[in-house]
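requesting a structural model of the entry that follows:
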Amino acid sequence: MTTATTLARIPRPVLVLPASLAALALLASGAACSGDAGGDGGGRLRTAGAGGIAGPAEPVATADSADADAVDTQDLPDALTGQSLDWSACHVLDSRQGDDETSPEPLPDDGDDNDGSANGDGNGNGSADRDDGGTPWECARLTVPLDYADPRGDTIEIALIRAPARERGEERVGSLLFNFGGPGGSGVAALPAFAGDYEELHEHYDLVSFDPRGVGASQGVVCLDDRELDAYFAADPVPATSAERAKLTDRLQGFADACSDRAGALLPHLTTANTARDMDLLRHVLGDDELHYFGVSYGTQLGGVYAHLFPQRVGRAVLDAVVDPTLTPEESARGQAAGFQQALAAYVEACAADDDTGDGNAGGGAGCPLGDTEKQANQRLNDLLDDLREDPMPTRDPDGRRLTRSLAVSGIAQALYSQDFWSFLTQGLDDALPAEGQDPDGTVLLALGDALNGRNPDGTYTTLQSSLTAISCADSRQRYDVADVRAALDSFRAASPVFGESLAWGMLNCAYWPVRGTDRQPPVAADGAPPILLVGTTGDPATPYAGTRRMREALGDDVGVVLTYEGEGHGAYTGGNACVRDTIDAYLVDGHVPRDGKVCDD
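I've put the predicted structure just below:
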């Protein structure tokens, strides 16, 4: 596992072929928007007038604070608040967003009253021409200030995507803005990949998403080239000797230096608070009085920060797979270690049950590769990881890469995000732990690890992990050193014998970052906001359920309303539970706020 920060839930796979796994992960599918056909879509820094920002920032800069002296949306220059979005057909993905080589398929219409000729005004009050093929995806770019304390200075462009609502007039509620997590996930890539799960919402909302600042086609952070990233992610993150610790810190220092050299002027401004301000400017430009919002995983933190900054502009908001806003990075990482260990135990139990019945979603039935108990699973996995540390496993990767300990841990963690990927985990472990006389094969686990790291099947990388580091380090002022990690190792091992050490050493990710964070955690107190629906899953590995209750407390009295899903997986709405889906739909479509504490079971 390369970070201790949560990622969005990955979509359900539809093919069993190992080569398809990375392409089916959340951030390796979808379609992209660019400013024009053939453009780079990069959202370059620019200034009103001539010129731009010269050179990287100083070696140590300070990130913009959530409560900094920022200019409110209504007081921004007319050139920003009065801009009109030029919605047009979407183009194929930029490799920084994902790997799909086609534009997104139109969302199918379902026999409604659409006459096939609705026209749009470019600001959410209509759509591009439709035909019998359904609702086409539209893309545009929003210009935002680089620094909200200096709104007449440099600007960047934010890549957008939308599918206009099927219903018009009174049946249309407005725009529903999505963030699927990360931080670092491309919403332009993710929304088309998930859109089939939001058919009911599409009846009444324009479905809208975006690449947040520093992500994908919105000035996405690129620190290393693709081959350098291959080496970076393959390197062992768990040092056993002083020499190995020196190699680890040198590697992290080199990564931070490369980010400073290539994106230094941008890094201080890649905070969650600034992304929330971008969202409010987008709300205004779309013509909505309130922001209707659906945030998943890190998107829940982003939604909480938006509510803190703009409580009177919150519309209907759903936060699914809720990040705990009270924890330090160390506490969050340790909680995530325990969460993944819990998910591993659930997988082993399901696999053993499948072995007994020959049916189930863990792919058992011919003998579970990790045994029948969590203790057996821990031992077999740690034996495998120790072997990979000394002798990386051959794969069928076209670039000749081998499965290392680091990539295997990433692959196992990726599969534990969703029950729908458990069968792939079984397949990957069967290949890596074959019967006597058969050669081990790390191809499936490598493909899963690539998906977590944002590696496309063609060997290019999205900005997922670089953006994740940049945003996380700008948001938090906490910096850990080797002594801090060594002091915490026993508690991490107790939380998870399999994932604990990797997540503990991940605490160093911001140690050498060239930007000082300014907040302990981004604030989310939102006194005066309307009810916000918080959806927590009891078996969530990445955002443990306790965070849902703590977010409710942090938002303030009478703001958070908790919906509990007693099940497995990271994110409840797309998990297939009818109770969860119907409750959220009723809230978003009809404004029906459920009883605080409502429970849906698996």
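
contacts and neighbour counts: CA atoms only from here.
Fine.

strands of this protein, start to end?
46-47, 61-62, 88-89, 138-145, 154-163, 174-179, 205-210, 291-296, 314-320, 515-516, 532-539, 560-568, 598-601 (DSSP state E).

with mean neighbour count and distance to residue 490 added, can I get these in JSON lines?
Formatted as JSON lines, the strands of the chain follow (neighbours: other C-alpha atoms under 10 Å; distance: least, C-alpha to C-alpha, whole Å):
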{"stretch": "strand 46-47", "mean neighbour count": "17", "distance to residue 490": "49"}
{"stretch": "strand 61-62", "mean neighbour count": "17", "distance to residue 490": "33"}
{"stretch": "strand 88-89", "mean neighbour count": "18", "distance to residue 490": "53"}
{"stretch": "strand 138-145", "mean neighbour count": "24", "distance to residue 490": "45"}
{"stretch": "strand 154-163", "mean neighbour count": "25", "distance to residue 490": "43"}
{"stretch": "strand 174-179", "mean neighbour count": "25", "distance to residue 490": "35"}
{"stretch": "strand 205-210", "mean neighbour count": "27", "distance to residue 490": "40"}
{"stretch": "strand 291-296", "mean neighbour count": "25", "distance to residue 490": "31"}
{"stretch": "strand 314-320", "mean neighbour count": "25", "distance to residue 490": "31"}
{"stretch": "strand 515-516", "mean neighbour count": "24", "distance to residue 490": "28"}
{"stretch": "strand 532-539", "mean neighbour count": "26", "distance to residue 490": "24"}
{"stretch": "strand 560-568", "mean neighbour count": "22", "distance to residue 490": "27"}
{"stretch": "strand 598-601", "mean neighbour count": "15", "distance to residue 490": "35"}
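
for comparison, sequence B:
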Amino acid sequence: MQRFVRSAAMAAAGVLLAGVAVGCGGSPDDDKHDGKSGGSEDKGAGEGRAAQKLDWHGCKAPEGGTAPGAAWQCATLQVPLDHAKPDGETIGIALIRARSTGKGDRIGSLLFNFGGPGGSGVSGLPSFADMYGTLRERYDLVSFDPRGVGASEGVRCRDDKATQAAEEKVDLTPDTSAEEKAYFKDAADFGAGCARGAKKLIGHVSTVEAARDMDLMRQALGDDKLHYMGISYGTELGGTYAHLFPERVGRLAMDAVSDPSADSVGHAENQARGFQRALDNYFTAQGENPKAGAKRIEKLLARLDREPMRTSGDRKLTESLASTGVLVTLYSKQTWPALTGALRDAEKGDGTALLRLADAYNERDPSGRYSTQSHSQRAISCLDAKDRSTPREAEKRLARFRGISPVFGEFLAWDTAGWCYDWPVAGLHDSPDVRAPGSAPILVLGNTGDPATPYEGARKMADELGEGVGVHMTWKGEGHGAYGNGSECVDDAVDAYLLHGRAPKDGKVCAS
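Now for the predicted structure:
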């Protein structure tokens, strides 16, 4: 099903680690552009609740992983299951931190969300900490598993065996009535599994509730203001926080920015455009005409649609898995060589490399165990997004989406209906409200080659945050995200903002 947005933080050697759907945040009582403005009128998370004292201790190994080491501490924050009932049932939010190195005057804690939705910050932050060494000189680096994710009451919707069976048998671009029936049955079954697994939590994993949780984190960490870096979906979460608590925003940076003006169909169109643009850039860099390159991939996918391809193991490469394998390499220019090799092998009849790339994106390990990131992602985004498109509405979008992206358009068009088909709870909003009058300046960083959160969304985020709040900055680069991606200009500007409070001039452009 839908992959949408993943984290901007990436590992080397072609394996992406963090978490693709942009959700559309909201709360039942605060529709976008309804005249409400958050801020002092919103009593906020935990009003009347004393700040908790966190019990920091050594971190245990996450499921299927290894412990992060002695530099890292973990704790659990108790938050209301339902923020409308602050004294009611609570759930635990898993936190992780590395203390400031003390090389400069400590500012406070810098909270990270790496995207998804559904990405684990507890697993992610130690993996990417080297990127943030300069920031650690004056901040404690802190991240968390949002509600419904990982160690924070993580949602599980189906087991590994059923997940693999769906990957092998469900065609994400159905061509026949039988394939379409199987596609939507699988979608409904997945939602029903989420409802059984999450129980009451299925209606309480929204972006707004996660933002309220962050305000409780701010209090528990002892900070008067929230200092935050949001990447990918994390920009939507940060914008939602700024809308709810503008007077509590400290230094807040956004990278790989989600378009807050788009509904779920608009996000799918944006991504069709962004991934096709990135693929065109890849082919141009290889010295190949982009239209001819796209035709090569279309031909390969059509071949796989007729008959899955052998691999070195006992699994086969399907059309859907091949699309995922191509898509994952577009998140970073570093992984373009992996795409070149995988396409060459597949055109010769060996799907092994593309399958491995798809497995990296789907977070499947060699033993056949899958992470639950995609389960949490879907639960969060389908609670956020109000749209419930029908199969016929998706079918009517096919021609338009194919025109935007001949490689990814059909998949994303069907996904507008399949992702939240027959979901067990209603969605909350068409798009998130990120207006933040009275907030301190917020840095909004867009990358012209970003495939998953196309560049245009950064300008829209800066505009919607409000005049004097959103500070727009551009990097002319490739990949999902800009900070830590090889541009000294970008890194220096972000560090100056987060470490010294010096926001760049609105409209600043980094060409390298």
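
between the strands of the first structure, which gets nearest to residue 419 of the first structure?
Among the strands of the first structure, the nearest to residue 419 of the first structure by C-alpha to C-alpha is strand 560-568 (6.9 Å).

so that closest one matches what in the second structure?
The alignment of strand 560-568 of the first structure onto the second structure (TM-score structural alignment) covers residues 470-478.

and that stretch, how far out from the chain middle?
19 Å (C-alpha atoms, centre = their mean, to the nearest Å).

next: stretch 574-587 of the first structure.
21 Å.

next: stretch 416-424 of the second structure.
18 Å.

what are the contacting residues of it?
For stretch 416-424 of the second structure, contacts defined as C-alpha atoms under 8 Å, 6 or more residues apart in numbering pick out 1-2, 183-184, 187-188, 191-192, 195, 264-265, 268, 378, 382, 388-391, 393-394.

okay, and which of those residues map to helices?
Among the contacts of stretch 416-424 of the second structure, DSSP state H puts 183-184, 187-188, 191-192, 195, 264-265, 268, 378, 382, 391, 393-394 in helices.

quick check, nearest of those residues to residue 347 of the second structure?
Closest to residue 347 of the second structure, out of all of these and judged by C-alpha to C-alpha, is residue 183, at 27.0 Å.

number of nearby residues for the closest one?
23 (other C-alpha atoms under 10 Å).

so how far is residue 150 of the second structure from it?
Note on residue 183 of the second structure: its distance to residue 150 of the second structure, by C-alpha to C-alpha, to the nearest Å, is 27 Å.

now the strands of the first structure as TSV including distance to residue 577 of the first structure?
Supplementary listing: the strands of the first structure in TSV, determined by distance: least, C-alpha to C-alpha, whole Å:
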stretch	distance to residue 577 of the first structure
strand 46-47	46
strand 61-62	44
strand 88-89	34
strand 138-145	30
strand 154-163	25
strand 174-179	20
strand 205-210	21
strand 291-296	16
strand 314-320	13
strand 515-516	42
strand 532-539	11
strand 560-568	8
strand 598-601	8
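
how many neighbours does the counterpart of residue 421 of the first structure in the second structure have?
By TM-score structural alignment, residue 421 of the first structure lines up with residue 335 in the second structure. By other C-alpha under 10 Å, the residues close to residue 335 of the second structure number 21.

just residue 170 of the first structure next, same as before
Residue 170 of the first structure - counted by other C-alpha under 10 Å - has 8 other residues nearby.

again with residue 502 of the second structure
Neighbours of residue 502 of the second structure (other C-alpha under 10 Å): 14.

type out the ChimeraX command that picks the buried ones from the contacts of stretch 416-424 of the second structure.
Of the contacts of stretch 416-424 of the second structure, the buried ones go into a single ChimeraX selection, burial set by 16 or more other C-alpha atoms under 10 Å:
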select :1,2,183,184,187,188,191,192,195,264,265,268,378,382,388,389,391,394
